[in-house]
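[1] Model the following, please.
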Amino acid sequence: MIKLGITGGIGSGKSYVSHLLRAKGIEVYDTDSEAKRLTLSHPQIRQELTALLGEDVYQNNILNKPLLANYLFACKENAQRINAIIHPRVYDDFVSWARMKEKAGASMVGMESAILFESGFNRAVDKVLFVYAPLDVRIRRAMERDKSTEEQVRVRILAQASDEENRRKSDFLLINDGVRPLESQLEQLLQALIQRKPIR
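    As a prediction, this is how the structure comes out:
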């Protein structure tokens, strides 16, 4: 089975690519939503977050997001501590999920993550697809989607790894600029993966 990582910056369209893959019958593991699920349900995550932040981090079985966010964004070291608790469990959960899908007969699955390389999730996949869109397009999409200001979106973009760095680390590139058809690019990529041939 082929495990395909899907990454890209804010507003690049990686979630839309995941949608297209699902429409083709290829299941995709969304690390963002699964991390939220595991933060509530995984006993070790709960234990370690409580040890780090105190009993108030969970209230009535609900994560205290303001408390977590205040700690998380206070400094880089705090974010690293939180990530060290959550990311390994997401990684293990994906590995178990992918193994289950393979036993069920899947020939390919995907993993969508904005922080695929930063989190180390790339080690769990065979190939990485980077979804690229020009900066102005990404800003416009994120503003429309999140009802954010341009300044807010730019701050979030600066907090992520650069497109150049992630493109260099990735195996495949999909250009989602609203001009080149995305579906035909994706179809070519999937055919190449299935046939194990390089994409020109």
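[2] Could you use CA atoms for every contact and neighbour count after this?
    OK.
[3] In this protein, what residue spans correspond to helices?
    Along the chain, the stretches classed as helices by DSSP state H are 14-23, 31-41, 43-53, 65-72, 76-103, 116-119, 135-146, 150-159, 163-169, 182-195.
[4] Can you give me the buried ones in the last one?
    Buried residues in helix 182-195, counted by 16 or more other CA atoms under 10 Å: 182, 186, 189, 190, 193.
[5] Second chain to compare with the first, below:
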Amino acid sequence: MKSLGITGNIGSGKSYVLDFLSKKFIKTYDLDKIAKNIYKEDELVKQEILQIFPDVTSKEKEIDTKILGKLVFNDDEMLHSLKKIIWPRIETFIQDKKNSNQNEFIAFEGAVIIDARWHKMFDYIWIIDTNIEISKKRVLNSRDISEIDFMNIINNQMKLKEMQILLENENCKYSIIENNSNIDELNTKVEKELNQIRL
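    Next up, the predicted model:
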């Protein structure tokens, strides 16, 4: 069984790449969605978060991730506290899915795969890289997010060079897939990388 971690900054197209793989009958997991499920379903996580962030619940008494996101992206200490709560749960999820997977191939997508040091859990890493202006245009046109919020998120995410240095220092197998053109070109690049892994 081979495992793949797909990462990249906001608006890079990493979720599209994950969906592309799922259509190839590859087992895939979106770690952002997994995190949201943990916020919603794990009562211990809720308690830990509300001890630090008491004002982040919605009318339905659920963790409001939009409010939580705005709080932590403006406060490094709060962001670190949140990571200490949620990241170990996601790491456990990844390991559990890898251990139970019966397929030839499994893929996970998440913006913080390298930042969280989860890259060590995968056989291969794909970094989806996109020009920041293209990313911004995509995000502002498709999501309920302001330009200020977009820039706050980008500034809190690892830069491509930082990712490369870390992966190379740890002898990780990785590829950079540029996504600055059209869908057909991206599909071709992903198909090529997928074939390389399957060799």
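[6] quick one: TM-score?
    After superposition, the two chains reach a TM-score (TM-score structural alignment, normalised by the length of structure 2) of 0.83; 192 aligned residues with a CA RMSD of 2.5 Å.
[7] Map residue 156 of structure 1 onto structure 2.
    The alignment partner of residue 156 of structure 1 in structure 2, by TM-score structural alignment, is residue 153.
[8] residues contacting the closest residue to its match other than its chain neighbours?
    Distance criterion CA to CA, 6 or more residues apart in numbering; nearest residue to residue 153 of structure 2, sequence neighbours excluded, is residue 73 at 6.9 Å. Contacts of residue 73 of structure 2 were listed using CA atoms under 8 Å, 6 or more residues apart in numbering, and they are 79, 152, 153, 156.
[9] burial of the match of residue 156 of structure 1, as a residue count?
    Residue 153 of structure 2: 16 surrounding residues under other CA atoms under 10 Å.
[10] Over to residue 110 of structure 1?
    For residue 110 of structure 1, the count of nearby residues is 25 (other CA under 10 Å).
[11] mind checking what it lines up with in structure 2?
    Using TM-score structural alignment, residue 110 of structure 1 lines up with residue 107 in structure 2.
[12] re the thing from before, right, and the helices of structure 1 - which one's nearest residue 1 of structure 1?
    helix 76-103 (6.3 Å; CA to CA).
[13] buried ones in that closest one?
    The neighbour-count check on helix 76-103 of structure 1 (16+ other CA under 10 Å) flags 82, 85-87, 89-91, 93-95, 98, 101-102 as buried.
[14] list the contacts for the residue nearest to residue 176 of structure 1 when sequence neighbours are not counted?
    The shortest distance from residue 176 of structure 1 to any non-neighbouring residue, by CA to CA, 6+ apart, is to residue 133 (5.1 Å). Contact partners of residue 133 of structure 1, counting by CA under 8 Å, 6+ apart, are 11, 12, 13, 175, 176, 177.
[15] Same check on residue 116 of structure 2?
    For residue 116 of structure 2, the residues meeting the contact criterion (CA under 8 Å, 6+ apart) are residue 87.
[16] what about it, distance to residue 146 of structure 2?
    According to CA to CA, to the nearest Å, residue 116 of structure 2 and residue 146 of structure 2 sit 26 Å apart.
[17] Please apply the same query to residue 90 of structure 2.
    Here residue 90 of structure 2 is placed at a distance of 28 Å from residue 146 of structure 2 (CA to CA).
[18] go on, residue 168 of structure 2?
    35 Å.
[19] isn't the match of residue 110 of structure 1 right next to residue 29, touching?
    Yes: assessed by CA atoms under 8 Å, residue 107 of structure 2 is found in contact with residue 29 at 6.4 Å.
[20] joint contacts of the two?
    Going by CA under 8 Å, 6+ apart, residues that sit against residue 107 of structure 2 and also against residue 29 are residue 18.
[21] What is the neighbour count of residue 146 of structure 1?
    Residue 146 of structure 1 sits with 10 neighbouring residues when counted by other CA under 10 Å.
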